[in-house]
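J.: with the input below, show me the fold.
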Amino acid sequence: MKTTLASLTLCLVALMATGFPFERKGGSPSSGTSKEKRVRYAAWDDVNVIAHGLLQLGQGLKEHVDKTKVQMRDISTKLKVFNGTVTELGKESQRLRAEGEALKARALGLEDREGRLLNVTAELREKTEEMQQERKTVSERMSRLEERVDSMLQGDGVLPDTNAARNSSDARIIQLMLEAQNRRIDDLVERIRLQQEKLDKQNVRIRTLQSQIQQTKQRPTLKSKADGSVQTGSTEQRDSPVEMASDCHELFLRGETTSGVYTIQPLNAQPFEVFCEMTADGGWTVIQRRQDGSVDFDQLWQAYQKGFGSLNGEFWLGLEKMHSMSKDGGYILKMQFTDWNNDIASIRLPFRLGGEETKYSLHIQDTGTFSPLEVSLATDATSGLPFSTRDQDNDQKNDTNCAKHLSGGWWFSNCGRSNLNGRFFQSPPPKQRHQRKQGIFWKTWRGRYYPLKSTAIMIAPAEIENKS
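T.: Presented below is the predicted three-dimensional model:
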């Protein structure tokens, strides 16, 4: 840049010099002739053209300099952004390494714990075998004693009082020992069963952690796209997602023990959020909750199909989501009720739910006998009970729309047995009979005209029944 400006300056000086007259001396001094003066002038128009060209050139150079400064500032900004991105990537890489190490340590801890549990289980089994052998020995001794007593009775006819008292005492002692041994053996068998369940849960957790560790190892370096960041030709890879659980009980088996909102994905269905009620037995997927009357349950068919309310408050999960989980059967339906004295009752029924083509018919498995509490729903639903709302009358009462006559959508039979989606009434209930029968009721517990304080409906795989 400086060399260009210097060259332009020299050219300008030379051109200016040609614009003024100058003298040239000619001849020899000894000739005696007078000095000859020759004057040369440049054309004024040429000077103006050259000057104008120089001005345009200078203006162009100034614009080029300004543009270069702007480009340098942009490059400096982009370099700063790039340096920040590199720093963030370094931190993220360190965090991922730390997470991987933590997961590895946790997996190793679980494996050690599993080994200890296996050792404890082996010891318990050895003790059980020893006690069973001891039980067998005591049984043999008891048999020999009984044979001895029988032989004495057959030989003497009447057993002496002292011998009878002694033998009776020995028999009583042996019987008590046998009972104590039986109790100890039953206790050991129960402990072994509990240890086996814990081992199964630990195995599920270990597999989950191993999957997470694998995902962490395969996770690509994160890329941030900022303004002016350098684009590379490499193809960005995505993390392969961990397979979602199909229900809350599967989440429980993976190690989740806190009740709350989770995302699940039943087979051949889209993922959706549910509220999981985690208990000591397993995980229950809540499909309905009534507790304060904050949500109006007098909704139309489409609302009951898709669901409404808040998962952290009152809600109806949705018939289609319920169908996606329980369509193949093998599920338990649990209904829990609370009255205004805070007394609680609940029922559990094996069921499956049909699809939209069956009006989401509820099928309760016929167990032969139902308890009085279960009769309000189970008896009518053994052959399938379709769902009804006030805009879709599918109940079994020909002359009345039960959902419209009462309130809310439900698996109605003849309008009078149960309705957990009715209107929420605070205690005391309304005095008018036609209003009370529109409330939340379960006829075989507190009667048709008693509005319940709260209800909850939840489902879980049938295997949870074997552990409760």
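
J.: all contacts plus neighbour counts: C-alpha atoms, from now on.
T.: Will do.

J.: burial count for the closest residue in space to Gly283 that isn't next to it in sequence?
T.: Distances taken as CA to CA, 6 or more residues apart in numbering put His249 closest to Gly283, at 3.9 Å, once the chain neighbours are dropped. As a burial measure, His249 scores 26 neighbours (other CA atoms under 10 Å).

J.: next up, the contacts around His249.
T.: Shown in contact with His249 (CA atoms under 8 Å, 6 or more residues apart in numbering): Gly282, Gly283, Trp284, Thr285, Ala460, Pro461.

J.: separation between Asp343 and Arg448?
T.: From Asp343 across to Arg448, the span is 17 Å (CA to CA, to the nearest Å).

J.: next, the second sequence, to be compared with the first:
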Amino acid sequence: MRCAPTAGAALVLCAATAGLLRAQAGAAPPPPEPPRFASWDEMNVLAHGLLQLGRGLHEHVERTRGQLGALERRLAACGAACQTSETTGVPSAHPQRPGAAPAAAAGGEVAPEILRDLQTQLKVQNGRIHQLFLKVAQQQRHLEKQHLRIQHLQNKIALLAPTHLDNGVIQPATKKRLPKMAQPSGLAPNATSLHKLPKDCQELFEDGQRQSGLFQIQPQGSPPFLVNCEMTSEGGWTVIQRRQDGSVDFNQPWEAYKAGFGDPQGEFWLGLEKIHSITGDRGGRLAVQLQDRDGNAKSLKFPVHLGGEDTAYSLQLTAPVASELGVSVATSNGLSLPFSTWDQDHDLRGDLNCAKSLSGGWWFGTCGHSNLNGQYFHSMPHQRQQRKKGMFWKGWRGRYYPLQATTMLIQATEDKEAS
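T.: The predicted model follows:
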């Protein structure tokens, strides 16, 4: 009787493992080395590997024991048949060689005894493997507990760490990172000025600045921040949005639109809180510059008043502009449009989330009038349903025409001028 090669391999592997453990237990302690702590990922991989090894050995032993049981039953049946053949005098189908042991004795006594010995050894090895499997599982539970303790300590450390000021909004160090405004290299022309910073680009213009560019401003009650000032014959305008090449993803949540994101020297959104701090209670004028895919341009200007976060940064509009942007019925705040994002739905549609259905954050009326923060398309999509998710201004090129570039600017004015 020959044991299957797989069973022999399992016995050799188990014997080698036991010998290695005994050798490690009896070996002299190695010289002290600098402590090296394994990472959680390394320990987790090791624990899972040992568990898989234990399961594989356990399944292999069980399968081998079943095969040996089947062989024992077959040999026992053969031995009984041989004994019956000798008793009845029926000759065996295979003549015995001279000096060979009787088949009944070989099949009924020797082979079952050898099989029983093998099964006993397999049971012992299986028990050892099972114990090893339990120890590995216990160690993995200990590792998981240690990992939870480490996470708990890390959270405590994060709470003790000082918070950082990010774009005028205090955020805990452990808060999920949102896209934020990139800081260009180099200082703004007035960054090192010892004088009081201007409250907006218009004040810069009134102080004699005629060159457009990046400047530091500080509206009343707000920390300083960097803005793009565009100086024109009508005064200083603050650029609050620019789309030109699709380099920035504008499909952002509420907090990102509130704080601002992108690159002020490329595509960006200034931030609702910053825009509100510029206009304050004074109101202002909003300029919208549009460009189609043939190079044609359109410029719109209209008076607006932007509310604070308690109004969802609502735009209060005059009747003609409100009609063009999709406000047909006055709300409690008059003719106004609140700002909406996919995670904060404030649009005027009760049955649909415009920001989620289209893309980006915007002052949505009924979803179909304008959206300059929609998806940027480098080429014209073929499907009509896809095109409506782009940047569009229905009053100029229609809802299903994705624009090539847009710029939005704001200029704070006195209330009497904005009305």
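
J.: got a TM-score for the two of them?
T.: The pair, once superposed, lands on a TM-score of 0.50 when counted by TM-score structural alignment, normalised by the length of structure 2; 224 aligned residues with a CA RMSD of 2.5 Å.

J.: looking at Asp343 and Arg448 of structure 1, which is more packed in?
T.: Of the pair Asp343 of structure 1 and Arg448, Arg448 is the one with more neighbours under other CA under 10 Å, namely 20 against 9.

J.: which ones are touching that one?
T.: With CA under 8 Å, 6+ apart, Arg448 of structure 1 has these contacts: Gly416, Arg417, Ser418, Lys437, Phe441, Trp442.

J.: with Leu11 of structure 2 instead?
T.: Leu122, Gln125.

J.: cool, and Val327 of structure 2?
T.: Leu335, Ser336, Leu337, Gly365, Thr366.

J.: now those in a markdown table, with distance to Ser193 of structure 2?
T.: Output for those, formatted as a markdown table (distance: CA to CA, whole Å):
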| residue | distance to Ser193 of structure 2 |
| --- | --- |
| Leu335 | 42 |
| Ser336 | 39 |
| Leu337 | 39 |
| Gly365 | 43 |
| Thr366 | 46 |
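
J.: give the aligned equivalent of the residue nearest to Gly283 of structure 1 in structure 2.
T.: Using TM-score structural alignment as the criterion, His249 of structure 1 maps onto Gln202 of structure 2.

J.: the helix or strand hosting that match against structure 1, how far on average?
T.: Using DSSP states H and E, Gln202 of structure 2 sits within helix 201-206. Averaged over the aligned pairs, helix 201-206 of structure 2 sits 1.0 Å from structure 1 after superposition, using mean CA distance after the TM-score superposition for structure 1.

J.: in structure 1, which residues correspond to whatever helix or strand comes next after that helix?
T.: On the C-terminal side of helix 201-206 of structure 2, the nearest following helix or strand under DSSP H and E is strand 213-217. Using TM-score structural alignment, strand 213-217 of structure 2 lines up with residues 260-264 of structure 1.

J.: then stretch 146-164 of structure 2?
T.: Taking TM-score structural alignment as the measure, structure 1 aligns no residues with stretch 146-164 of structure 2.

J.: now that stretch, how far from the centre of its chain.
T.: Relative to its chain's centre, stretch 146-164 of structure 2 lies at 21 Å (CA atoms, centre = their mean, to the nearest Å).

J.: what is the longest helix seen in structure 1 packed up against?
T.: When structure 1 is parsed with DSSP state H, its longest helix is helix 44-156. Using 3 or more CA pairs under 8 Å, 6 or more residues apart in numbering; DSSP states H and E, the elements in contact with helix 44-156 of structure 1 are helix 2-18, helix 161-218.

J.: what span of structure 2 lines up against it?
T.: Taking TM-score structural alignment, helix 44-156 of structure 1 hits no residues over in structure 2.
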